[in-house]
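# Take a look and give me a structure for this.
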Amino acid sequence: MINQVYRLVSARQFEVTYKDKILQSDQVVVRPEYLSICAADQRYYTGTRGKEAMSAKLPMALIHEGIGKVVFDRSGQFKVGTRVVMIPNTPMAVDEYCAENYLRSSKFRSSGYDGFMQDYVFLDADRLVELPEDINPEVAAFTELITIATHSITRFESKAHGRRDVLGVWGDGNLGYITSLLLKKKYPNSKIIIFGKNQYKLDHFSFVDETYQIDEIPKDITIDHAFEAVGGRGSESAINQIIDHIYPEGSISIMGVSEYPVQMNTRMILEKGITLIGSSRSGRADFIHTVDLMKEYPDIVDYLATLIGTVQSVTTINDIIQAFENDLTVSWGKTVMAWKI
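Next up, the predicted model:
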């Protein structure tokens, strides 16, 4: 069959390419249904990844957050019509000490390899997780983002000490919202505090115990462990502010991505014996865990629906461009594309 792939060829310019795919294979064929735009996709779309990265990775189909319906599975593992979340990470090896999302050999869609902006996506069966029939598909579209928080919390549980009376989350954006929501569900008896820059964003965090703007934090606030979900240039001030307020021997889970080196107060990291936990992307286990959480706690999905900023119906390349351009103006939430092209 001929599959149409919608690739970014340069900043703000998409073209259709055609790939001949063989149906009689062991891969499952999925028709994308809802796709969600990520900040990483925007860096490629706007060309802000830099000339070297752009020339090395383009042309490339964007989007690594998405769900679809199975249209063909020769193995019979998935029934035709089954709604699934697609896992963008594709491991090429197995290492008992290194998770699939940290192996340098792994391929990640929309980061050097074609993402989900295609008529049909061909995936190995273990790159799919079945979704509940009644789940809100517009929320399910950004399941991959939710798994980032799930993965970080899993690493925190295995590496941080056991006192978890007060947990702080720095960052009032999408990832900060998701992380604090999952922490409150996971640790209902812990005090969850969110620290951010924008009061109108902090007002959305109705499920946490306390919120503070970062320039109005009381000096006596102390936290046991922290999660940094700021990213970019703001990572530096966030991490150093955490160092100031964290109790000795606490942990800092770093999730925010920065294109630039970040300076940290290493003297106080040493004096306080702080543990830094790096966390990036996610793997199959995190997708399974996340879907199980949404099944067990339907109210999580209700809260996450708050993050749906806009839904753009996509039937043409111009619609794709419009979705990305509109996303640049969204101050809160996610842009979801209803993929009908």
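# contacts and neighbour counts: CA atoms only from here.
Noted.
# Give me the most central residue, the chain.
Nearest to the geometric centre of the chain sits L145, at 2.2 Å (CA atoms, centre = their mean).
# three-state assignment of that residue?
Following DSSP: H, G, I helix; E, B strand; the rest coil, the label given to L145 is helix.
# got the buried residues for stretch 24-38?
27-38 (16 or more other CA atoms under 10 Å).
# for stretch 203-217, same thing?
Under 16+ other CA under 10 Å, the buried positions of stretch 203-217 are 205, 208, 211-214.
# Can you give the distance from it to the centre of its chain?
Stretch 203-217 has its C-alpha centroid displaced from the chain centroid by 22 Å (CA atoms, centre = their mean, to the nearest Å).
# And this one, please, so the two structures can be compared:
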Amino acid sequence: MLNTVYRLVAPRRFEVAFNDIDLNGEQVVVRPTHLSICHADQRYYQGSRPMDVLAKKLPMALIHEGIGDVVYDPLGEFKPGELVVMIPNTPVEKDEIIGENYLRSSKFRASGFDGFMQDNVALDRDRVLRLPPDIDRTVAAFTEIVTVSVQALHRFDRFAHARRNIVGIWGDGNLGYITSLFFRYMYPDTKLIIFGTDKEKLNSFSFADETYLVWDVPENVEIDHAFECVGGDASQKAINQIIDLIHPEGAISLLGVSEYPIPINTRMVLEKGLRLFGSSRSSREDFEKTVEMYQKHPEILGYLSNIVGAQVEVKSIADMNKAFELDIHKMMGKTVMIWNK
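Next up is the predicted model:
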């Protein structure tokens, strides 16, 4: 089966390529319908990754957040037209200790190999998961970033001690919003405080108990554990503020991505006996838990719809560029491509 792939060959330049999908194997063929742009995609699109990284990665099809309709399943487990979410992490081995999303051998769509900007995508069958047919497809498009938050919450449950009276989340962007929302539903009895830099964004965290601008935090505010969802250079200030406000032996979940090393106050990490742990990407189990949460708490989808930004119908390469350029200038929200290729 001849397939069309839309690869980024240089910053801001997409080109058409072709590959062949083998219909005689066991992979499930999915036609993407809704694709969501992530910060990682933008770093490739804008050429803000180091030159040696770009030279190694490109050309490559972008996007690792997406859903689509099943086109063909040689084993008949999935029926044509069924709505599924595509799982970008692609493990090639199993380890009894290390999760599939942390194995160095695992491949990841739109990082190590082609992402979902294709007419059709062939996926190993465990990389495809059914979605409710009536789900809001625009929201479901960014299920992958939701699973990243769910992965971090699973790790929090493993690493954080049992005193969870007050938890703080730093970051008022998309990742902070999603992590906070799912924390609220998974830990309803914990007091939740959001720390951010934009009053208007903080107003959207209606499910939190308190919100503060990071430069206007009352002196009596203290927390048991924390999540850092800031990333970039600003994560330095966020992490160090967390270290100042957290109780001894608290756990700090790091989710923000930075291209460069971030200095932190290790003296107080030692004095307080803190535990810092990182979370990245997600596993099939996280996708299953996320879809379960969608179905158990359908109001979550309503909250997530608040961070839907631009929706761009894509029929051409010009439309792809338009979507990415719009995404660069957004204040907040997820840009979703309605993939009508």
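# Among the buried residues of stretch 203-217 of the first structure, which one sits closest to K51 of the first structure?
When those are ranked by distance to K51 of the first structure (CA to CA), I214 comes first, at 34.0 Å.
# Surely that closest one is in contact with Q199?
No - between I214 of the first structure and Q199 there is no contact under CA atoms under 8 Å: 10.2 Å.
# returning to that earlier point: these two touch, right, the residue nearest to the centre of the first structure and E65?
Yes - counting by CA under 8 Å, L145 of the first structure does reach E65; the two are 7.2 Å apart.
# Which residue is the nearest non-sequential neighbour of V330 of the first structure?
Distances taken as CA to CA, 6 or more residues apart in numbering place G309 nearest to V330 of the first structure, at 7.1 Å, with adjacent residues excluded.
# Please disregard the earlier target; I meant L276 of the second structure.
The nearest residue in space to L276 of the second structure (CA to CA, 6+ apart) is I252, at 4.8 Å.
# Please work out how many residues are found near the one you found.
For I252 of the second structure, the neighbour count with other CA atoms under 10 Å is 26.
# What of S331 of the first structure?
Neighbours of S331 of the first structure under the rule other CA under 10 Å: 10.
# Could you do L326 of the second structure as well?
Neighbours of L326 of the second structure under the rule other CA under 10 Å: 14.
# ok, now how distant is the residue nearest to L276 of the second structure from S149 of the second structure?
Using CA to CA, to the nearest Å, I252 of the second structure is found at 14 Å from S149 of the second structure.
# before we move on, what about V128 of the second structure?
V128 of the second structure sits 19 Å away from S149 of the second structure, taking CA to CA as the criterion.
# go on, I178 of the second structure?
Here I178 of the second structure is placed at a distance of 7 Å from S149 of the second structure (CA to CA).
# Who has more neighbours out of those two?
S149 (28 against 24).
# from memory that one sits against L175, does it?
Yes - look at S149 of the second structure against L175 with CA under 8 Å: they come within range, at 7.3 Å.
# that older thread, got a list of what the residue nearest to the centre of the first structure touches?
Taking CA atoms under 8 Å, 6 or more residues apart in numbering, we find L145 of the first structure in contact with 65, 175.
# any idea how far it is from I288 of the first structure?
From L145 of the first structure to I288 of the first structure the distance is 13 Å (CA to CA).
# give me the number of residues near the spatially closest residue to D126 of the second structure that is not a sequence neighbour?
Spatially, and ignoring its direct neighbours in sequence, D126 of the second structure is nearest to R284 (7.7 Å; CA to CA, 6+ apart). With neighbours defined by other CA under 10 Å, the count for R284 of the second structure comes to 20.
# R284 of the second structure and R127 touch, don't they?
Yes - under the criterion of CA under 8 Å, R284 of the second structure makes contact with R127 at 7.2 Å.
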